[in-house]
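[1] okay, sequence plus prediction incoming.
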Amino acid sequence: MKQVTPYNTEAGKKREVEEMFDNIAPKYDLLNHVLSLKIDVLWRNTLVKWMNKDQPQIVLDVATGTGDLAVAVQKGTGAKVVGLDLSQLMLNVGIEKIARLKLNDKISMQKGDAEDLPFENNKFDAVCVAFGVRNFENLEKGLAELRRVVKENKSVFILEFSKVEGILSPFYMFYFKNILPRIGRLISKDSRAYTYLPDSVNAFPFGEKMKNILLATGFKNVEYKKLSFGIATIYKATK
């Protein structure tokens, strides 16, 4: 898999991703909802409904960002949620959001590295990641860490961009590669962040390829659901 980075410097993908999200943190939620026409909210809720069938009590949300999925998981399952992210500025936005929603006793946020999680083995009833695994520096290492901290017979839920296939593909790709980056640059003032998004999606495995990577990581069962004609996909990987 080709390594795509936000700024193409010598700093390494992990450092660049942290810098990128620090840069766009103040406008991240606005951009997410504008660029996806709020469909991202429906995608997260679909993940939460799937997760809720397992009735988790404690959930880890990796690459939590500003905490949208952490909040959705808490409200949808009643579980306690730990949110973890590389970017402190994204976390700061999330911490304010959680305080506004009076969920401080239900959701905790901490800075950390998805590829070196600060938790013991078999700790969580479920682990989730929304639009984060694409940003891992070492995908297999990150997935192995997600598997390590989830309990036996419990699942990791991954929501990630994939590719629209069929008749709508050229129209969506035109939007994704031409219009979306312009809107992103205009609002975020970061010239590269929203060019990195389609570039990274284009280089990332999806569908059966992603399923096979998860199985090779040691998960015993992997299912997935395509969302919105394949714009995004949710994977459920069971340990």
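    Okay, I see it. Computed from a predicted model, the values in this text were never measured in an experiment. Numbering: from 1, shown residues only.

[2] contacts and neighbour counts: CA atoms only from here.
    Fine.

[3] what does the longest strand along the chain contact?
    Longest strand of the chain, by residue count under DSSP state E: strand 150-161. For strand 150-161, the surrounding residues in contact (CA atoms under 8 Å, 6 or more residues apart in numbering) are 43-44, 47, 51, 54, 121-134, 146-147, 201, 231-239.

[4] try this one next to it:
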Amino acid sequence: MTKDITKVTPYNSETSKKSQVEDMFDNIAPKYDLLNHALSMKIDVLWRNKLVRMMKTDVPKEVLDVATGTGDLAIAVEKGTQANVVGLDLSQQMLNVGINKIKKLNLDRKISMQKGDAENLPFEDNRFDAVSVAFGVRNFENLQKGLAELRRVVKENKSVYILEFSKVEGFLGPFYMFYFKNILPAIGRLVSKDNRAYTYLPDSVNAFPFGEKMKQILSDTGFRKVEYTKLSFGIATIYKATK
């Protein structure tokens, strides 16, 4: 039986999922970019670029990137759309890495980074032309509340773009899950020195409601149109939810 995504936590401690997620990303921040690109063989870059191409058709002027981490998607959005981007994340250590990256690219006038909670966004209603989240909604303590907040701050008739892991189906499924559950966590532990962070990743992906289930959740949240695109045999999926 699939676990409730809200019950899957990084450290299985008594503290809230939100607090554990913040601690986890603070712990792995220095090695995050290295591990992320190495373990995905940079396929994640192609996925982000696909999301940006989809968003570009909306011609956004101001974009919110939630769970921005070290800013990879925020940077891709700015480069692909020329929009001003606000990046928001729970983890200050991840943001610090992103701030340095953005300064080196001379994008600090176009991209601002701030600490904040996706489930209590510090922005007014109908503020942004687009909202994006890459690999972050799995980590929400309350998925519906977080999605409702994304919907609240995006303008009417504009869209929220969510890039998230899903599950490989068909004959490749078992091979991918072996890599995901055994090889990836072993490399993650070795490099990041965090014993749980890269075990939490496959656990949270297994519990996440992908595809039609996620589409239904987004519809139930109040989005009037939801569509999704599978990427790389279903390893990841982009959801476009229009307010």
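    Now that the structure is in, tell me what you want to look at. These figures come from a predicted structure and were not determined experimentally.

[5] isn't Gly83 of the first structure right next to Ile58, touching?
    No - the pair Gly83 of the first structure and Ile58 fails to qualify as a contact (CA atoms under 8 Å) at a distance of 11.0 Å.

[6] please say which of these two ends up with more neighbours.
    Gly83 (29 against 19; other CA atoms under 10 Å).

[7] mind checking what Val62 of the first structure lines up with in the second structure?
    Under the alignment by TM-score structural alignment, Val62 of the first structure pairs with Val66 in the second structure.

[8] just to revisit the earlier point, buried residues in the longest strand of the first structure, which are they?
    Val150, Lys151, Glu152, Lys154, Ser155, Val156, Phe157, Ile158, Leu159, Glu160, Phe161 (16 or more other CA atoms under 10 Å).

[9] how about stretch 164-171 of the second structure, aligned to which bit of the first structure?
    Using TM-score structural alignment, stretch 164-171 of the second structure pairs with 160-167 in the first structure.

[10] list the buried residues for the matching stretch?
    Buried residues in stretch 160-167 of the first structure (16+ other CA under 10 Å): Glu160, Phe161, Ser162, Lys163, Val164.

[11] just the helices in the second structure please.
    17-40, 43-56, 72-81, 92-104, 143-153, 173-178, 184-192, 197-207, 212-220 (DSSP state H).

[12] closest one to Thr229 of the second structure among these?
    helix 43-56 (9.8 Å; CA to CA).

[13] ok, average deviation of the closest one from the first structure?
    Helix 43-56 of the second structure, aligned to the first structure and superposed, deviates on average by 0.2 Å (mean CA distance after the TM-score superposition for the first structure).

[14] now Asn96 of the second structure: how far from Asn195 of the second structure?
    23 Å (CA to CA, to the nearest Å).

[15] okay, these two: which has more neighbours?
    Asn96 (19 against 15).

[16] that one maps to what in the first structure?
    Asn96 of the second structure maps onto Asn92 in the first structure, by TM-score structural alignment.

[17] excluding its backbone neighbours, what's nearest that match?
    Once flanking residues are discounted, Asn92 of the first structure sits nearest to Thr66: 7.5 Å by CA to CA, 6 or more residues apart in numbering.

[18] residue contacts, that neighbour?
    Ala25, Asp29, Met90, Leu91, Asn92, Val93, Gly94, Ile95, Lys97.

[19] pull out the buried residues from those residues.
    Ala25, Asp29, Met90, Leu91, Asn92, Val93, Gly94, Ile95, Lys97.

[20] format the residues you listed as CSV; extra columns: distance to Ser169 of the first structure.
    Below are these laid out as CSV (distance: CA to CA, whole Å):
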residue, distance to Ser169 of the first structure
Ala25, 30
Asp29, 26
Met90, 32
Leu91, 34
Asn92, 36
Val93, 34
Gly94, 34
Ile95, 37
Lys97, 35
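
[21] tell me the residue furthest from the middle of the second structure?
    Counting by CA atoms, centre = their mean, the extreme residue of the second structure relative to its mean C-alpha position is Phe171, 26.8 Å from that point.

[22] contact partners for that one?
    Neighbour list for Phe171 of the second structure: empty [criterion: CA under 8 Å, 6+ apart].

[23] ok, the aligned partner of Leu31 of the first structure in the second structure - how many residues close by?
    In the second structure, the residue matched to Leu31 of the first structure (TM-score structural alignment) is Leu35. Neighbours of Leu35 of the second structure under the rule other CA under 10 Å: 17.

[24] in this structure Leu35 of the second structure contacts Gly188, no?
    Yes - with contact defined as CA under 8 Å, Leu35 of the second structure counts as touching Gly188 (7.0 Å).

[25] quick check, nearest of the contacts of Thr66 of the first structure to Asn178 of the first structure?
    For the contacts of Thr66 of the first structure, the nearest to Asn178 of the first structure is Asp29 (20.7 Å; CA to CA).

[26] of the contacts of strand 150-161 of the first structure, buried ones?
    Counted by 16+ other CA under 10 Å, the contacts of strand 150-161 of the first structure give 43-44, 47, 51, 122-134, 146-147, 201, 232-239 as buried.

[27] one step back: so the residue farthest from the centre of the second structure versus Phe178 of the second structure, what's the distance?
    Relative to Phe178 of the second structure, and taking CA to CA, Phe171 of the second structure is found at 13 Å.
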